[in-house]
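Asker: Sequence isn't available, so here's the structure alone:
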């Protein structure tokens, strides 16, 4: 794609960034925040020659892949060099030393980066905060670290689709990182006193704050000059559902372990079958199940003992829930160890597994932020559309029926929002075979057999060459 393929509203976003040194884009998912920002960076760096080095702070998964992938996707951006500040401290330092145009870093490493340069300045002309709302807590380490270096930055851009998921109190810290308190005040206590009134309280302890419609409008007026807001429904001819493949790159050591595991499992099956001409469906299913388990992050041994091999999908799930900004999320799990690990890892969200009618009632009433459900047990007949519009497929399934029926729990008549289906896919694993099968709408059993046969042939060729 080229710059000519950008929509008019995206060009407006580009102009907004160029014309405002400190600004925010409050754009819904699907409106192209990343490509708009990259296009503005390209203008500022290679045409205006105003910017030399850009730092992008983002959720870990986004920092590792999304910005690089977006650069590669657009012809007018392909010359931009991106260095990813990820991995061990040594690897991060090496990435910083590389000559590049854009440096991406996970938000959890912001404090480390600021400390590396003394805590008061950063060697970048421009900082982009992807998912600005994740800096909404003024007591967080990431906010405090960025607050102290903000004055050294010539340009700051904040990107998010949910700037105030829990109310306008969340805006203060985000706006401070843009204008150092010019619009909403230099202290959150002053902001609170100026715009809010104490709500629910117990003696001197205030549990919540209320805000009038008039004061809401005052806040919008204060920040309106530097914040550009767009809703997807106003700018896109949206489909009923958005399918988002969340591609997860395995670190080299985990990829190597997966490849070895795959080879071991395939060769073991070949040995078991001996001179059999065809691969029995039961053997193919067993192999596929083992590989899908590894892709999800844990495998059963012969005694059904669970061995965790990575937490990549767990971390991606956490990021998606945080990025949802408090909105409810429905998670589809495949194996019991998926469910158990998710329940433990997501404990702070008080996750619930769908088991009873009360779970359905509470979900539809908005009382459950994270609901876990197995596609086979809850795939048919349940009406969950009133409770949310976000789905995470933790593991992937060859069954088109299960996939369609599970999505239809939210993507059905009565749903008032665009349903967003996030599928966690580990690259260079069996996950990608499943996604290809889903896209081609190949019948589950046929797709599974084709994928297994391809793997068998791959390793047979390898050993023919070495024998």
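Answerer: That came through, no problem. Small disclaimer: the values here were computed from a predicted structure and weren't measured.
Asker: Only C-alpha atoms from now on, for both contacts and neighbour counts.
Answerer: Noted.
Asker: Helices of the stretch 101-250 of the chain, residue ranges please.
Answerer: Per DSSP state H, counting those that start in this stretch, the stretch 101-250 of the chain carries helices over the ranges 110-116, 141-149, 171-179, 188-195, 213-223, 232-235.
Asker: Take this one as well and set it beside the first:
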């Protein structure tokens, strides 16, 4: 059976080297050598070899003639290279040392592994079992014997080899022995069939003793030898000596930490150990130190052996105290691993020293804090924070005590804003501002007004105030956004409804905001009862005075009242000629909403809170007067629309409302719009917004709405974009995400149906991919090719804003073709794969007795479907933007129609259509939130059946890519709560990708 062996043999110009062979052992016969073992054998049969065998093959292959030639002699043939090897320009400095190191590694491996090695004499053609070489597991040791006399110094060198099986060590001299040197750098000797390898001595030390037993050093050279050669031998080897002393000193090491620079010029803590007067870096490069001493009494050597067990215990102790190793003797606080600048790292180190200095001193450490020509202060630094409340502000005063210096806090403002920890003290020392101060105060300066004497922070930033007062705690963990529990509050008696547990919790949150003077965004999923929670809060406000029961029909004052009634209203500007319904003394509250929701709010208020009087300030016949507030004050609730508010803001801004509530507040997400400017002018004590989609297209939507209810909470729009929008959307900055979550968390309440309305039946969603018909596909590809060419030209000659607009127009055209080409070309005679599948599905579902909501982004799409439904005599009704009698259309569906055709914009909000148990989304829209709102028309409280949602996508079209874009926007909204041109946020490359 073949075995792997190593065969040592002499090679021309190299000397003794080794080759791995496959060999067969034959009884009383020479060993049969078959072939060299190579890396190719390992690759072919890896399971055939042990790890040590693989390592030996790879090592010895490095010094084969072919590999040496490949490495050092590419410009000449193999024969020429080997013939002229000894005159090669790199032979002495590179080639021989490389061979030596490799041979030494192979011999060390043979000694450790027990793999067999044999010697092949060049004068014989065969290898015999008697040629086996003995390579022991333990390296040999050099033994020096020095004798100092009045005539000089004599010394000898012997070899000591530890033997196995508890036999005594073998010690012998080299004189008279046949010695062959295999490796030169680190000595390896072959003596007969024994190979002796050493660890830290070269071959030249042994060569003089091949022909002599001792070496004599004359007296005139003794001093030089004793200080140099003898000292090194005592340090590195076993030495016996006469005529001088070797004194081994047992020193108790003392740990020493110093601020130093590493190879990258970054600050680190260097660990040293003091042994007497000698300081060692905490590595293992100098395990023994020898000090040469010459005196009148003679020569002596003080030998210090380092206590590595103690040193290791100190290293472990530093790990326990929060340091991590960056090198053999270099450490830094764990927090430094994520910091990039040298100054920031130095601040963390100074902070670590400050925190641990007392304990380190107790444990015997000495500490050096001079760094880069600066004296780093490591004394005690304390903060004293005083605060008080003044209306809408926290008044904050901070004093800083650093050693003997008492300093005003405003002196540190610039450093904290610029994240610069270095602060020069009056005595010239450098105080490194603790990292905890940056966490504690950095946000303060983002939102506070600061002068020399005080700091004023808006009360809405109570979380920042908590951090400033009490410092950094568990709340500041990177991913820890705290959950605030609000005190329970009783449901007011005037509410004619039973609130669900999550609605009670939402009401308690609203009450918490009101009592503490904060605004909020109630952002529950559509259908979870945001209206009822809000009405409950309003009822509590107006329920603290004797209530009166009012007929629901009487409770509403509408603009369509008679001229006589309007005259009565006008008389209110003088004396109260009509009954005052609001006797609480609390001003009226204003609720603003899309026009389509006014009727819904009227119904909900009359149903849930019949005791409150409502004034409907809408319609063309509404009373427009600068004194309109004199009418408002006699009512509890004023309802109006966004359009009326924008047009009548000069009149409505004259009255101070108690609560100002915006429903579907995403309508005011554009901070540059006229309606947004109008909303900002309304005066009120409290503010609240209601929306299921606080983020539709970008984080600016969130800023716009939060700025209305808690002005300044998120800073200016420019600050918000720079500080949050860009880092989060462009760089996926997780720390900014968490910081923004913490800022908005107390003021934004978001619950999903899946989490709180667990009694709702499940919703099943399915994407139906529709193949285009051949004629539709041909039409689509022709249009796409033309559009793509024109878009390239647009990007070359138009601004990014103009390019985005034109790209959106082009994409809209492709979306319409994906639905049905006739939407863009009435002469088109073919069909549409998606349209046919929609009609087939509708017929089947209606035949089974189900009811369907059909949503489309395009009115033309619904009109095409309407014609087909009329032909097939399927009952339907339709709601689009131009529909005037919305209530009538909704009632018609609830009473008799099976199909409700709805445009996405007209029917996305304000509808309760739980009759339907199927929802068709005919085409994907840019904003997934709009689709979710549409689905929630059917999947809301009151629904008792499973809801099935079908999303229709034309395969291989722009609709596929819109679906992927939806995913990206949905993820952004989910992080924080959960522009009508979505392309404005995309790069040119991303837009062109949509047309690819």
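Answerer: Nice, I can see it. Given the structure is predicted, the values throughout are model-derived calculations rather than measurements.
Asker: Let me know which of the helices of the stretch 101-250 of the first structure is tucked in deepest.
Answerer: When the helices of the stretch 101-250 of the first structure are scored by mean count of other C-alpha atoms under 10 Å, the highest mean neighbour count falls to helix 171-179 (a mean of 24).
Asker: Pull up the aligned stretch in the second structure for it.
Answerer: Aligned by TM-score structural alignment, helix 171-179 of the first structure falls on residues 702-710 of the second structure.
Asker: a markdown table for the helices of the stretch 101-250 of the first structure, including distance to residue 268 of the first structure?
Answerer: Conversion of these to a markdown table gives the following (distance: least, C-alpha to C-alpha, whole Å):
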| stretch | distance to residue 268 of the first structure |
| --- | --- |
| helix 110-116 | 45 |
| helix 141-149 | 48 |
| helix 171-179 | 55 |
| helix 188-195 | 62 |
| helix 213-223 | 63 |
| helix 232-235 | 50 |
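Asker: closest one to residue 18 of the first structure among those helices?
Answerer: helix 171-179 (14.7 Å; C-alpha to C-alpha).
Asker: mean shift between the closest one and the second structure?
Answerer: After superposition onto the second structure, the average distance of helix 171-179 of the first structure to its aligned residues comes to 1.0 Å, using mean C-alpha distance after the TM-score superposition for the first structure.
Asker: Tell me which residues are up against that helix.
Answerer: Contacting residues not belonging to helix 171-179 of the first structure are listed as 22-24, 132-133, 135-138, 143, 146-147, 150, 156-158, 163-164, 181-184, 186, 188, 191 [C-alpha atoms under 8 Å, 6 or more residues apart in numbering].
Asker: helices or strands up against the helix or strand harbouring residue 462 of the first structure?
Answerer: Counting by DSSP states H and E, the element that carries residue 462 of the first structure is helix 444-466. Helices and strands touching helix 444-466 of the first structure, by 3 or more C-alpha pairs under 8 Å, 6 or more residues apart in numbering; DSSP states H and E, are helix 252-273, helix 281-296, helix 430-440.
Asker: For the most centrally placed residue in the first structure, give its distance to residue 374 of the first structure.
Answerer: Central residue of the first structure (C-alpha atoms, centre = their mean): residue 320, 4.4 Å from the mean position. From residue 320 of the first structure across to residue 374 of the first structure, the span is 19 Å (C-alpha to C-alpha, to the nearest Å).
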